[in-house]
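In: Okay, sequence plus prediction incoming.
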Amino acid sequence: MRKLTLYSISLFSLLLLTSCEAVETIFKAGMWWGIIVVVGIIALLFWLFSRGKNS
């Protein structure tokens, strides 16, 4: 059943998206995940450094 769902989603995206739109969507998702990860790491570093000064 899971394999059928994956094939259905793949077929659906191939029919609705042209290749340029598909690549654009992939890169937008990757860009946003990259931004979220970088902001998270910076926030974690600030938190760790501020915690070390207070102790």
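Out: Sure, I can see it.
In: can we go C-alpha only for contacts and neighbour counts from here?
Out: Fine.
In: All the strands of the protein, residue numbers only.
Out: For the chain, strands defined by DSSP state E do not occur.
In: most centrally placed residue in it?
Out: The residue lying closest to the centre of the chain (CA atoms, centre = their mean) is residue 33, at 3.4 Å.
In: Please compare the first structure with the one that follows:
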Amino acid sequence: MKAFLTYMFIFFVAIGLTSCEIVGGIFKGGMWTGVILVVAVIAIVIWALSRVFGGGNRS
């Protein structure tokens, strides 16, 4: 009986969540991950260029 209730719960959750909502959530997460990575790469490139071309304080 417990297995039956578990399967029924999974069934109703699967019906409640449409595939469009799931795919939309995945793409939102992917978009923000991409934005953060691009900003981080640009910051690292700017930092590296400033170190190479004398932006840093050398002793």
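Out: Looks like it came in fine. Owing to the predicted nature of the structure, the values given are computational and were not obtained by experimental measurement.
In: before we move on, the earlier item: can you tell me how far the residue nearest to the centre of structure 1 is from residue 39 of structure 1?
Out: Here the criterion is CA to CA, to the nearest Å. By it, residue 33 of structure 1 lies 10 Å from residue 39 of structure 1.
In: same deal with residue 12 of structure 1?
Out: Remark: distance between residue 12 of structure 1 and residue 39 of structure 1 (CA to CA) = 34 Å.
In: again with residue 29 of structure 1
Out: For residue 29 of structure 1, the distance to residue 39 of structure 1 - CA to CA - is 16 Å.
In: And for residue 46 of structure 1?
Out: For residue 46 of structure 1, the distance to residue 39 of structure 1 equals 11 Å [CA to CA].
In: Check residue 6 of structure 1 too.
Out: 32 Å.
In: Ok, residue 11 of structure 1 next?
Out: For residue 11 of structure 1 relative to residue 39 of structure 1 (CA to CA), the value is 35 Å.
In: And the helices in structure 1?
Out: In order along the chain, structure 1 carries the following helices (DSSP state H): 2-16, 19-54.
In: Which strands and helices lie in contact with the shortest one?
Out: The criterion is 3 or more CA pairs under 8 Å, 6 or more residues apart in numbering; DSSP states H and E, and there are no helices or strands that helix 2-16 of structure 1 contacts.
In: and the gap between residue 21 of structure 2 and residue 8 of structure 2?
Out: For residue 21 of structure 2, the distance to residue 8 of structure 2 - CA to CA - is 21 Å.
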